[in-house]
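> A structural model of the following input is requested.
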Amino acid sequence: MKLLAHHELAGFGGLGEGMAMQLTSDGRRILWLAHESAPKNFSGVDVTDPTAPKLIVQTELPHMKLRSNSLDVVGNTLVVAYQASEVGIKPAGVDIFDVSIPETPRLLSHFDCSGPHSRGVHAVWFVDGKYIHMSSGAPDFQPRNPLDDQFYRIVDISDPTKPFEAGRWWYPGTREGDEAPPPARLPKQFDTGFRTHNTNVFPDRPDRAFVGYIDGGAVVLDISDMKDIKVVSQWNHSPPFNGFTHTVLPLFDRGLWIVSDECVQDNGADWPKLVWVVDARNEANPVPIGTFPAPSFEAFAKRGGRFGAHNLHENLPGPTSFRSDTIIVGSFFNAGVRVYDTSNPYQVQEIAYFVPGAPKLSPAGAIQLNDVYVDDRRIVYTVDRFTGGLYILEMNI
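The predicted model follows:
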């Protein structure tokens, strides 16, 4: 992994899990980045020449109690998630922008998800130009436990000026009034909630949603009828592990899922947080068959900040995205970005990595690489959770 460029984004870090690339009508490549913390909302970086990235726009959040942790782009339509620091705060939901002129994003509409028990939207998935799949609260949803406030929602934006809800599903027993009993919770130290994180739907199987349901594990849903969503399968390793299923990446041709946890505690306190290989040839009975080789606990756990798995490059179906059924790229906080060959799913091999030094003024005292995106040129983009900004890498494998 060769470092091609590093951009500090005018000193505004705090980058979240939103990375998406737009191919403009004049042939430019714009990398859109969501900021995990105020005051900035999202940034656009021209990476047409990956060795010379140029910041072309950086927008402001309405106030300091919001974060725009996630975004996606299809064509000239950008969708951005807004999550508040407390329930009841507005705005909370999704903004839809026209970015046909990337330097001047134009707001088309806002889909409101605020409410007395809602913090809004944590993560969005938008790849087909029609539906936003997201982890969201709602004004009419009261969780039995406040940690369970975000569930799976589908929003139709066929007309981006008039978004509307097309479907929803939540983990049985997590909403007030459910007939199902509340789910058994992890020990308080590790209880991070039965709520959605990534909600991935691919053109290969538009009738399936692959959902990381945090402490609820990996959940696959039949969404062929969005008004009547049904569970296809569930797989959960917690307990005995410590929860927070983040991403479920299906490898359709191979009948596999790659499932990543998220480390959410510093200094290895919730270790191990792993990336799993799950045999899903029989989708009703998924079976774990291995894990990715983990970075050394001794080398990284006490280095500073979080240590463990987080997100994966998710084989996005757009024209600028790298896609592979064997090569998987993931972000691991202070253990950097790592590349794996899964040709033998029973014996995954690490084949490349990049771990930069500690950024200036980082409160973690170490790098905290939060997310990763790989384009069709095999250029790798990764961002720091705090102050490190954007790193652009050449992947030679």
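
> make it CA atoms for all contacts and neighbour counts henceforth
Fine.

> Which helix or strand contains Ala299?
Element membership for Ala299 (DSSP states H and E) is helix 297-300.

> Helices of the stretch 101-250 of the chain, start to end?
Taking DSSP state H, counting those that start in this stretch, the stretch 101-250 of the chain contains no helices at all.

> All the strands of it, in order from the start?
Using DSSP state E, counting those that start in this stretch, the strands of the stretch 101-250 of the chain run over 106-112, 121-125, 131-136, 151-156, 164-169, 199-200, 208-212, 218-222, 230-235, 245-251.

> would you list the ones you listed in TSV and tack on mean neighbour count?
Below are the strands of the stretch 101-250 of the chain laid out as TSV (neighbours: other CA atoms under 10 Å):
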stretch	mean neighbour count
strand 106-112	18
strand 121-125	28
strand 131-136	26
strand 151-156	22
strand 164-169	17
strand 199-200	26
strand 208-212	25
strand 218-222	22
strand 230-235	16
strand 245-251	26
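
> helices and strands around the helix or strand containing Arg338, which ones?
Here Arg338, judged by DSSP H and E, is contained in strand 337-341. The helices and strands touching strand 337-341, judged by 3 or more CA pairs under 8 Å, 6 or more residues apart in numbering; DSSP states H and E, are strand 327-331, strand 349-354.

> and those as JSON lines, adding mean neighbour count and distance to Thr77?
Putting the helices and strands packed on strand 337-341 into JSON lines (neighbours: other CA atoms under 10 Å; distance: least, CA to CA, whole Å) gives the following:
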{"stretch": "strand 327-331", "mean neighbour count": "23", "distance to Thr77": "26"}
{"stretch": "strand 349-354", "mean neighbour count": "16", "distance to Thr77": "32"}
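
> Trp271 - that's part of a strand, no?
No - counting by DSSP: H, G, I helix; E, B strand; the rest coil, Trp271 falls outside a strand, being coil.

> Alongside the first, I'd like the structure of this one:
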Amino acid sequence: MSQDLPTPDYARNLKLVGHSDQGGRSDGVQLMINKGYAITGHMFSKGFSVIDVRDPRRPNPVAYVPAPPNTWNIHLQSFGDLLLVINAKDMFASAEFQDERNYYTGALGEKVGTASNASATRDWTAGMAVYDIADPSRPRQIGFMPVAGGGIHRIWYVGGRWAYVSALLDGFTDYIFMTVDLSDPTNPREGGRVWLPGMNTAAGETPTWPPERRFGLHHATVSGTTAYGAWRDAGLVVIDVADPTAPTLKLHHNWSPPFNGGTHNCLHLPARDLLVVADEAVLDDYEDGFKPIWLFDVRDPMKPISISTCPEPNDADYRRKGGHFGPHNIYENRPDGFVSDQRLFATQQNAGIRVYDIGNAFRPEEIAAFVPPQPARLMDHRPNRSRVIQSCDVSVDKDGLVYANDYNGGLYILEMTA
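As a prediction, the model looks like this:
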């Protein structure tokens, strides 16, 4: 671990205080902070790592847990003494997805072979693993929920009995919504499920959308008794989870077309009757066009009204920088971390990390930014990848420290200076 900090390409009101290459596994996807430890899933290094960040100026990798063969652990959730880790087919190691356009277009279940219940070979592990992290430096697996299909993609869990996941299951065209009962963490089990009509091919349903569209759930976040689902090219799906054993579809609202789809995650701000929704940029060189971070007025939950978008970064020509330019993830106001309905933290991939003041919901303003330098090396093994920063996830702890990772560049720890 070097004490020399990388020099950012651009910084405003965010100061770099610590950096880690995560024990040589500098690729990171989802990032959690738990009891002074950063836990990150890897895209290409097969598994997840734990970094001791109790001294944020000297982050120290302390654990690495490998994934099962042909399986990725890119997404995870921690709360209290539990860590939940997805297990799914390692899509980006598969020949059919070396061109990422193939992953982001069309029915994923048909390409993986799960939509017809007839995949030729199941050489991956599919489901959700549960770890005891009373000591986060020593994750200990205590449970596993298998699923029949491609696996789990992403999870929402903030304690208690229920987790909420996106699952690629046999007989469905793409990822659907599922609740998971964790009353016994050693034996997690399905509670209920919701999908958009047309996705359940095993029941004879037929998609009504164009075949090139990805109508699949990325994931949902839960606020009260409502789950807000980002359903990729299908936009926003609102689900009643008052009874998690019988979730019910309340609303499907799509703005693509005319906008460009890829809806990735949602953040409800209940005190202000606002919903923040990010559309993910998924292709290089701005090929998939403008992807906004939206603010919706949800005073009438059945009639969300878009009232503004966050400004695109304009301090450099990011459209021509290479890689993806546009939103990936927004920090989701985790109750064990920083919670605000005035500030929004987002990753903009080759444009780094951005912080927005949304005090005036009709006119969000960028108030801070940090663009890491070019990664030292490519962890991304897919062909024709650009060696540019691709800031992936951002998390903020209770003290306001900002943690961000990248597909290639490691873990950055930042503090706001204004």
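
> Overlay the chains and give the TM-score.
Overlay of the two chains. TM-score (TM-score structural alignment, normalised by the length of the first structure): 0.89; 370 aligned residues with a CA RMSD of 1.7 Å.

> As a markdown table, the strands of the stretch 101-250 of the first structure with distance to Ile96 of the first structure would be great.
Formatted as a markdown table, those follow (distance: least, CA to CA, whole Å):
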| stretch | distance to Ile96 of the first structure |
| --- | --- |
| strand 106-112 | 5 |
| strand 121-125 | 12 |
| strand 131-136 | 10 |
| strand 151-156 | 12 |
| strand 164-169 | 12 |
| strand 199-200 | 18 |
| strand 208-212 | 22 |
| strand 218-222 | 26 |
| strand 230-235 | 28 |
| strand 245-251 | 24 |
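
> the helices in the stretch 1-150 of the second structure, which residues?
Listed in chain order, the helices found in the stretch 1-150 of the second structure under DSSP H, counting those that start in this stretch are 101-104, 108-112.

> okay, and the first one goes to which residues in the first structure?
When you say that, I think you mean helix 101-104 of the second structure. Aligned using TM-score structural alignment, helix 101-104 of the second structure spans no residues in the first structure.

> Pull out the buried residues from that helix.
103-104 (16 or more other CA atoms under 10 Å).

> Return the residues in contact with the counterpart of His19 of the second structure in the first structure.
Mapped onto the first structure by TM-score structural alignment, His19 of the second structure lines up with His6. Residues in contact with His6 of the first structure, defined by CA atoms under 8 Å, 6 or more residues apart in numbering, are 389-392.

> repeat that for 7 Å
Counting by CA atoms under 7 Å, 6 or more residues apart in numbering, His6 of the first structure touches 390-392.

> Most neighbours out of the residues you listed, which is it?
Ile392 (25 neighbours; other CA atoms under 10 Å).

> Asp273 of the second structure: neighbour count?
Counted with other CA under 10 Å, Asp273 of the second structure comes out at 14.

> ok, back up a step: columns distance to Asp240 of the second structure on top of the helices of the stretch 1-150 of the second structure, output as TSV?
Formatted as TSV, these follow (distance: least, CA to CA, whole Å):
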stretch	distance to Asp240 of the second structure
helix 101-104	28
helix 108-112	25
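
> Looking at these, spot the one closest to Gln374 of the second structure.
The closest of the helices of the stretch 1-150 of the second structure to Gln374 of the second structure is helix 101-104. By CA to CA, the value is 23.8 Å.

> can you put the helices and strands packed on strand 337-341 of the first structure in a markdown table and add distance to Pro39 of the first structure?
Output for those, formatted as a markdown table (distance: least, CA to CA, whole Å):
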| stretch | distance to Pro39 of the first structure |
| --- | --- |
| strand 327-331 | 24 |
| strand 349-354 | 29 |
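
> Which one of those strands lies nearest to Val259 of the first structure?
Counting by CA to CA, Val259 of the first structure lies closest to strand 327-331 out of those; the figure is 10.9 Å.

> For the residue of the first structure positioned farthest from its centre, give me its contacts.
Distance from the C-alpha centroid of the first structure, by CA atoms, centre = their mean, peaks at Glu179 (30.9 Å). Contacts for Glu179 of the first structure (CA under 7 Å, 6+ apart) come out as Gly173.

> Ok, the one 3 residues further on next?
Residues in contact with Pro182 of the first structure (CA under 7 Å, 6+ apart) are 173-174.

> distance of the aligned partner of it in the second structure from Ala163 of the second structure?
Mapped onto the second structure by TM-score structural alignment, Pro182 of the first structure lines up with Pro207. Pro207 of the second structure sits at a distance of 28 Å from Ala163 of the second structure (criterion: CA to CA, to the nearest Å).

> same check, this time on Gly150 of the second structure
Counting by CA to CA - Gly150 of the second structure and Ala163 of the second structure are separated by 19 Å.

> Please apply the same query to Asn73 of the second structure.
Relative to Ala163 of the second structure, Asn73 of the second structure is positioned 17 Å away (CA to CA).

> go on, Asn408 of the second structure?
In this view, Asn408 of the second structure and Ala163 of the second structure are 29 Å apart by CA to CA.

> Ok, Phe215 of the second structure next?
With distances taken as CA to CA, Phe215 of the second structure is found 22 Å from Ala163 of the second structure.

> can you count the residues close to the counterpart of Pro272 of the first structure in the second structure?
Using TM-score structural alignment as the criterion, Pro272 of the first structure maps onto Phe290 of the second structure. Using other CA under 10 Å, Phe290 of the second structure is surrounded by 18 other residues.
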